[in-house]
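Participant: Pasting the sequence and the predicted coordinates here, then a few questions.
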Amino acid sequence: MRSAFASSASPVGLGLLPDPTRALSARLEDLDKGFPLHQMPLGFGTLAYRIAGAGPTVVLLHGIGSAAGCWLDVALTLRDRFRILAWNAPGYAGSTPLRQAHPSADDYAAALHQLLAHTGVSECVMVGHSLGAIVAGAYAARDRRAEVQRLVLLSPAQGYASHDAARREAVRTRRLTLLETEGIDGIAAQRASALLSNAATPAMQEWASWNMRQISPAGYRQAVSLLCDSDLLSRPAPAMPVDVRVGNHDVITPAAHGQAVAQAWNASFALIDGAGHACHIQCPAQVAEIVCRALPNRRAG
């Protein structure tokens, strides 16, 4: 039987890396055992999250077409040295949608604040992928209980609030029409492959699709509203250091988008070689290294 872990080690000494070619059944077993699901009560319902490991805390925020499980291989790689916390955003995979029909980034950040308080996080490195970058930016800008020591934005979405109304509504209509006509399974069937480069294995594509199917229709509608009505760069540059990384094969938020964020926020910028949009699924070892180097006193010389 194939081992769940590959024999190569991370350049930053994180030990054995999960085997990116393992089957979905093996991934789900790893998910249950190594990155288990928990729930916490909220005033309007529950919030689901996954947690593993011990040490300095890393908070992982997924994108619009995913869920906490997408971080599995990154979490398994980092858990021996760090405490890894990934939420299912409101409306995703067991988390109750927010009360607001059209929640703002600040509304998501308020829910995240409750999660970090519940799990006793006093300081962390926060990683936001795609739409998760908008939530991370909102959280970093608020009066926080948890100190964000550094922001890592992977293929950040900027949102469409700065675009003209026609462009903004076209994006909203296209996504919501697909939801109504095809459902969540149809969205996964049509969009999951776009998250990865052409070099992705079938196992990676299957994993991206499984995570995309964890969305609830209500949660997706709210997330589409967040995407269309937000502008990441409308906020001042965060007080803490920021790193922006983008897969060099990302066709959803390509390099130029990440460079614009990096320039506006005086952030470091680099490409992730071989990765598409879902870099943490396709190149988890490289993402784990990026996160590890973001921890205080652990940056490369």
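Facilitator: Great, that's in hand.
Participant: For the rest of this, base every contact and every neighbour count on C-alpha atoms.
Facilitator: OK.
Participant: Would you tell me what the next helix or strand after the strand or helix carrying E180 is?
Facilitator: E180 is part of helix 165-191 when elements are defined by DSSP states H and E. Next helix or strand after helix 165-191 toward the C-terminus (DSSP H and E): helix 202-212.
Participant: Can you check what angle separates that following helix from helix 165-191?
Facilitator: Interaxial angle, helix 202-212 versus helix 165-191 (axes from the mean of the first three to the mean of the last three C-alpha atoms, to 10 degrees): 130 degrees.
Participant: Which strands and helices lie in contact with helix 202-212?
Facilitator: Packing contacts for helix 202-212, counted by 3 or more C-alpha pairs under 8 Å, 6 or more residues apart in numbering; DSSP states H and E, involve helix 24-34, helix 165-191, helix 279-282.
Participant: Out of these, which is the most enclosed?
Facilitator: helix 279-282 (a mean of 26; mean count of other C-alpha atoms under 10 Å).
Participant: then this one, side by side with the first:
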Amino acid sequence: MTETDTHLLESPLPAIEEATLNLPTLGDKRVITYRATGDANAPAIMLLHGIGSSSAGYRAQLAALSKNYRVIAWDAPGYGQSSPFAVSTPAATDYADALAGMLSALGVTRATVVGSSWGSVIAATFAARYPAATHAVVLSAPNVARGHLSGAERDAAREALMRSATAQSPEARAAVVDALLAPNAAPLVRAVVSRLRDAVTPTGWAQAVDMLFSTYTPSVIRSIQAPISVVVGNLDRLAPVEAHARPIHEAARHSTLHVLDAIGHMPKLEAPEAFNAIVLAAAGAGTDGAHRL
């Protein structure tokens, strides 16, 4: 870790805010919670967390990227205080539509969309569904999703994902951290990652799992017009490069693959300085300033 990495991981989180969406697929109060930094009139960077995380997982990006950008990290539907979906088995398109509704509520018309792991599936779906709203896409530790599975293989995969939701004891959380991070990850990184499940709810997790079986990311990637940056650690054991990042990269029209050495499944926290540089390059390429109403 660099000195900058340490500083970023020790930075305080912005306060949680709320956006109300006029979206029938969202139940409860139709609220999405989020954290934001930077000038509200600046070009936007939208951050989408993984299945076992929340907006808090982007601590290092919220702290570093706001000099020239409005940086927004959401709590996906069903996470934290965000309303879950009213539909029992939402599809990836439902999450993309919720993201579009949130950006509209915040007055953002175009954004660089950054998705981590499960969030990469939402980012790709959003970019394909809302091309005019997508400046660039950054997919971190991306996932091909599970829409290509069927029958017993599909059932077994879903059961395994649902079982992993129960990892709440200290011992189980430590095992999750071990799986997420490279073996040499610093204690500070481990401490930050161990807290990421605090905003996960049973409903949010179950709906997120079902979403994974509604799509197949390489098929979605082919229709994305915006430039794509794929970021992956060479020690990622949850979504190994050859099984996930590479087929996504090769299916894309315009994609750059960044393989980070000695990094696991959490590049944004294991190597935040290097990760942020990739995000800034993506956000800055061809910026025309037309990001707000």
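Facilitator: Done, it's in. All values derive from a computational prediction rather than experimental measurement.
Participant: Could I get the TM-score for this pair?
Facilitator: The TM-score (TM-score structural alignment, normalised by the length of structure 2) is 0.86; 275 aligned residues with a C-alpha RMSD of 2.2 Å.
Participant: residues contacting the alignment partner in structure 2 of I252 of structure 1?
Facilitator: Under the alignment (TM-score structural alignment), I252 of structure 1 pairs with L238 in structure 2. For L238 of structure 2, the contacting residues are 179-180, 265, by C-alpha atoms under 8 Å, 6 or more residues apart in numbering.
Participant: Just the buried ones out of these, please.
Facilitator: Using 16 or more other C-alpha atoms under 10 Å as the burial test, the contacts of L238 of structure 2 include 180, 265 as buried.
Participant: Adding distance to N143 of structure 2 as columns, could you present the contacts of L238 of structure 2 in a markdown table?
Facilitator: Below are those laid out as a markdown table (distance: C-alpha to C-alpha, whole Å):
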| residue | distance to N143 of structure 2 |
| --- | --- |
| A179 | 15 |
| L180 | 14 |
| H265 | 11 |
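Participant: preserved in structure 1, out of the contacts of L238 of structure 2?
Facilitator: Mapping the contacts of L238 of structure 2 onto structure 1 (both residues aligned by TM-score structural alignment, their matches' C-alpha atoms under 8 Å) leaves 179-180, 265 still in contact.
Participant: Closest one of these to V200 of structure 2?
Facilitator: Closest to V200 of structure 2 out of these is L180 (16.3 Å), distances taken as C-alpha to C-alpha.
Participant: The closest one: what's it in contact with?
Facilitator: L180 of structure 2 neighbours (C-alpha under 8 Å, 6+ apart): 236-238, 264-266.
Participant: What residue in structure 1 is paired with L103 of structure 2?
Facilitator: Taking TM-score structural alignment, the alignment pairs L103 of structure 2 with L116 from structure 1.
Participant: how about that match, secondary structure?
Facilitator: When classified by DSSP: H, G, I helix; E, B strand; the rest coil, L116 of structure 1 comes out as helix.
Participant: my guess is it meets R144, correct?
Facilitator: No: L116 of structure 1 lies out of contact with R144 (C-alpha atoms under 8 Å); the separation is 9.9 Å.
Participant: May I see the helices and strands packed on helix 202-212 of structure 1 organised as a markdown table, with distance to D73 of structure 1 added?
Facilitator: Shown next, in a markdown table, are these (distance: least, C-alpha to C-alpha, whole Å):
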| stretch | distance to D73 of structure 1 |
| --- | --- |
| helix 24-34 | 9 |
| helix 165-191 | 20 |
| helix 279-282 | 7 |
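Participant: Which one, of these, ends up nearest to G53 of structure 1?
Facilitator: Closest to G53 of structure 1 of these is helix 24-34 (C-alpha to C-alpha; 9.0 Å).
Participant: Could you identify the helix or strand that succeeds that closest one?
Facilitator: Where DSSP H and E defines the elements, the next helix or strand beyond helix 24-34 of structure 1 is strand 37-42.
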